[in-house]
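Colleague: here is a sequence together with a model predicted from it:
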Amino acid sequence: MTKTKYAIRRALLLATALFASSAIAADKPSFEQYLEQVKQQAVAQGISESTIDTAFGNAKFIQRTVKLDRNQPEKRQTLDTYLPKRVPQWKIDKARKLYKQHYPLLKQIGDQYGVQPRFIVALWGNETNFGSYTGNFDIVSALATLAYDGRREEFFRKELIAALTILDQGHIELGQFQGSWAGAMGQTQFMPSSFLAFAVDHDGDGRKDIWGTQADVFASIANYLAQSGWNDDLTWGRQVKLPEGFDTELAGLKTKKSLAEWQQLGVRRYDMSNLPTRDIEASLVLPDDAHGRAYLAYGNYDVLMKWNRSYYFVTSVGYLSDRIAYPSVFAK
């Protein structure tokens, strides 16, 4: 193909693409028109018109929400650099203090749901720094923006309808209905659909208040874990050492082996002593690579992955829970 023909063809393709994109843009409704569609869906799903009108009364498109959604941090780090930032000593000290302060309530909830209190506190601490920062984005506007933007329209539209349901049920006033740019809410950082599935009115006041009622916050965390398969007879996992030349193809949550089998393969506790003799299945997790930290992950690790599908986040929760429960082991 000659340069002239190539240039003509390229120009035609570009013109076609521009025409198609302009046509798509022309077909896309305005933000206000999109909200009208959502309103109709909400009415069809039984949400009151008064709730819908109030919720959307001041809804607006938030450009910063779109920017945050499209520009997730990609900076490379390792677990060795992540953990000190995510779980610094001041957070460990605060976790221990709050664990003791709220222990009667935590113990009662832990016994009710079958979840060790230290994991409730560890999730609380890692999600919102023990409730001190829950986000200041208007939930309805943030979810409406992300749904309208279209990158994950189906997901965020479902969450928007769930958010309207929460308002309709009277769990929170619109003025306090705030959270993260992605719609995660309260001290538990539940998405609206998770709220509807797992939030608990532990104090019996008729509202599932994950924003300001400690009993509801703790019980909601425990209920999420319990319904997701938590086993309070187990911990989350343990850091281990691998032998030289270990086959890292065995790593991953899909591979389950007994502790005895991992022992035979040369896996040892971090201090190089033998693994426990209990009949427990575990997976080998390498959050970085064969040269980074290695963990044997028990069933509760899988449960925490349902909460947040990040090896780093789950490991940070397990790490903080251990620092709460075993301060003498980590003492300098």
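Modeller: Arrived safely.
Colleague: drop to CA atoms for contacts and neighbour counts, all remaining ones
Modeller: Noted.
Colleague: in the stretch 101-250 of the chain, which spans are helices?
Modeller: Along the stretch 101-250 of the chain, counting by DSSP state H, counting those that start in this stretch, helices occupy 103-113, 117-128, 139-149, 153-168, 192-198, 214-227.
Colleague: out of those, which is closest to residue 234?
Modeller: helix 117-128 (11.7 Å; C-alpha to C-alpha).
Colleague: and the closest one, what does it pack onto?
Modeller: Under the contact criterion of 3 or more C-alpha pairs under 8 Å, 6 or more residues apart in numbering; DSSP states H and E, helix 117-128 touches helix 89-101, helix 103-113, helix 214-227, helix 311-325.
Colleague: any idea which of those gets closest to residue 10?
Modeller: Nearest of these to residue 10, taken as C-alpha to C-alpha: helix 311-325 at 45.2 Å.
Colleague: what angle separates the closest one from helix 117-128?
Modeller: Following axes from the mean of the first three to the mean of the last three C-alpha atoms, to 10 degrees, one obtains 130 degrees for the angle between helix 311-325 and helix 117-128.
Colleague: put this beside the first:
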Amino acid sequence: MHRKLALLALTTSLVGAPILAHAQQAACGGSVSSFRNGVEREAEADGVPASAARQALSHANISQHVLSMDRGQSVFKQTFLQFSQRAVSSSRLQRGKQKLQRYASTFQKAERRYGVPGPVITAFWGLESDYGAVQGDFNTLDALFTMAHDCRRPDLFRPQLIAAVEMAAKGDLDPTSTTGAWAGEIGQVQMLPKDIIDYGIDGNGNGHVRLKTDEEDVIMTAANYINALGWRRNEPWLQEVEIPNNLPWQKTGLHKSGMTVADWQRLGVHARSGSLPDPRLSANLIMPQGRHGPTFLAYPNFNVYLEWNKSFIYTTTAAYFATRLAGAPPYDHSNPSDGLSDAQMKQLQQILKRKGYDVGEVDGILGAGTRDAVRQEEQRLGLPADGWPTRELLAKLQ
């Protein structure tokens, strides 16, 4: 689930007229044949031969299954403990370590060139496709054609559809047989066509970038992409810590700024294992399930995870997984307080919305906007402002 998939779940729906980023761009929705013709014209304007564009798009169809998948996402409603315990299984850890050993020379090459450590790449590889075992069986061209035609996010998916047509014209995508995720991602690290074109690396020297089958291409391409998202060489990304009971909770949270490792140390924060990094390094203290659950310092490289996927739960899990592959012990499960049910979360969001907070859609998802609003209300009510919504908070707000 790339940053694009996070946008599927977390951006505001764009209903109505699409953003016209290109003079040849046709409207979304409406007649499928008219939409197809508009995409053909745009692809031609972008340099794809007319016959190739027409041939590729002649196979594209609207998929109701894709639309139902887009409207039925539920993974984001899982808690950090629920998602991370399922995603970072002992089997997946073991296979990840085997990948690191088997392709050690490729990982070393990737880190020399792009500065991205092997465990970081491998964690994404494992989460995105279980190391290639689950790449999706949706026809890629149909998926992108469907999502671009749908008027919720045409500005996001239309460029990806054009890129898929370009890949087809070059023989890098088969309109009838290339499959992937329901939102159009392809390969073992689930990348969209435009990103494959922009960041794809031929890791094994065979003249092609084949992210569905060639592991060396997967590793090098992922490293190039992660580097382009802003990875900082030789710096950590996430570290589990232990915290005192009297922490100034208002300083915690993903969107706080100005705190360094040294600042947290002065407040009594210390590494659960090993030692903390350079005291001058900036750091945010994050608590995915509140102050009684696992607690981490998130360093600047954590922002790259957020670029890959905006979901806080997925992002924290991916970063934690990478620390485990790099040798960190399992997190302390601690004893987090019970969260809210789906109905209670929606009720909380409705209350917060009425109070003027921007929590986005009332969807039961504990996203960044809801967490920030919860933290502000906790502070106002004299509760520990850790951003974790509890029944106590909901009762006080009702």
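Modeller: Now that the structure is in, tell me what you want to look at. Here the structure is a predicted model, which means the values were calculated and not measured.
Colleague: TM-score for this pair?
Modeller: For these two chains in superposition, a TM-score of 0.84 is obtained (TM-score structural alignment, normalised by the length of the first structure); 304 aligned residues with a C-alpha RMSD of 2.4 Å.
Colleague: which residues touch residue 220 of the second structure?
Modeller: By C-alpha atoms under 8 Å, 6 or more residues apart in numbering, residue 220 of the second structure lies in contact with 106, 107, 110, 200, 201, 202, 203.
Colleague: if you set the cut-off to 7 Å instead, what comes out?
Modeller: By C-alpha atoms under 7 Å, 6 or more residues apart in numbering, residue 220 of the second structure lies in contact with 110, 201, 203.
Colleague: any chance you could map the strands in the stretch 251-398 of the second structure?
Modeller: 270-271, 284-286, 296-298 (DSSP state E, counting those that start in this stretch).
Colleague: buried residues in stretch 280-293 of the second structure?
Modeller: Neighbour-count burial for stretch 280-293 of the second structure flags 281-293 (criterion: 16 or more other C-alpha atoms under 10 Å).
Colleague: revised request: answer the last question for stretch 210-220 of the first structure.
Modeller: By neighbour count on 16+ other C-alpha under 10 Å, the buried set for stretch 210-220 of the first structure is 210, 211, 214, 215, 216, 217, 218, 219, 220.
Colleague: please apply the same query to stretch 168-181 of the first structure.
Modeller: Neighbour-count burial for stretch 168-181 of the first structure, counted by 16+ other C-alpha under 10 Å, picks out 168, 171, 172, 174, 177, 178, 179, 180, 181.
Colleague: out of these, which comes closest to residue 305 of the first structure?
Modeller: Among those, and counting by C-alpha to C-alpha, the member closest to residue 305 of the first structure is residue 180, at 20.0 Å.
Colleague: wait, that closest one sits on residue 137?
Modeller: Yes: proximity of residue 180 of the first structure to residue 137 meets the contact threshold set by C-alpha atoms under 7 Å, at 5.7 Å.
Colleague: rewinding a little: tell me which of the helices and strands packed on helix 117-128 of the first structure sits nearest to residue 150 of the first structure.
Modeller: For those, distance to residue 150 of the first structure was read as C-alpha to C-alpha. The smallest value, 27.3 Å, belongs to helix 311-325.
Colleague: give the aligned range of the closest one in the second structure.
Modeller: With TM-score structural alignment applied, helix 311-325 of the first structure matches the range 312-326 in the second structure.
Colleague: in the matching stretch, what's buried?
Modeller: Buried residues in stretch 312-326 of the second structure, counting neighbours by 16+ other C-alpha under 10 Å, are found at 312-325.
Colleague: name the single longest strand found in the second structure.
Modeller: strand 238-242 (DSSP state E).
Colleague: residues in contact with the match of helix 311-325 of the first structure?
Modeller: Against stretch 312-326 of the second structure from outside (C-alpha under 7 Å, 6+ apart): 80, 84, 88, 93, 97, 119-120, 123-124, 237-238, 305-306, 309, 330.
Colleague: stretch 82-90 of the second structure now?
Modeller: 127, 317, 321.
Colleague: recalculate using a threshold of 8 Å.
Modeller: The contact list for stretch 82-90 of the second structure (C-alpha under 8 Å, 6+ apart) reads 75, 127, 313, 314, 317, 321.
Colleague: of all the strands of the stretch 251-398 of the second structure, which one is nearest residue 396 of the second structure?
Modeller: Closest of the strands of the stretch 251-398 of the second structure to residue 396 of the second structure is strand 284-286, at 24.1 Å (criterion: C-alpha to C-alpha).
Colleague: average distance between the closest one and the first structure?
Modeller: Compared with the first structure after fitting, strand 284-286 of the second structure has a mean deviation of 1.7 Å; criterion: mean C-alpha distance after the TM-score superposition for the first structure.
Colleague: quick one: distance of that strand to the chain centre.
Modeller: Mean-position distance between strand 284-286 of the second structure and its chain equals 18 Å (C-alpha atoms, centre = their mean, to the nearest Å).
Colleague: same question, stretch 324-332 of the first structure
Modeller: Computed by C-alpha atoms, centre = their mean, the chain-centroid distance of stretch 324-332 of the first structure equals 27 Å.
Colleague: so who does the spatially closest residue to residue 253 of the first structure that is not a sequence neighbour touch?
Modeller: Nearest residue to residue 253 of the first structure in three dimensions, chain neighbours excluded: residue 283, at 5.3 Å (C-alpha to C-alpha, 6 or more residues apart in numbering). Residues near residue 283 of the first structure by C-alpha under 8 Å, 6+ apart: 251, 252, 253, 254, 255, 256, 257, 296, 297, 298.
Colleague: shared with the second structure, which of those?
Modeller: Compared against the second structure with both residues aligned by TM-score structural alignment, their matches' C-alpha atoms under 8 Å, the contacts of residue 283 of the first structure retain 251, 252, 253, 254, 255, 257, 296, 297, 298.
Colleague: return the distance of the second one relative to residue 204 of the first structure.
Modeller: According to C-alpha to C-alpha, to the nearest Å, residue 252 of the first structure stands 42 Å off from residue 204 of the first structure.
Colleague: picking up where we left off before, would you mind finding the most buried of the helices of the stretch 101-250 of the first structure?
Modeller: Greatest average neighbour count among those goes to helix 139-149 (a mean of 25), per mean count of other C-alpha atoms under 10 Å.
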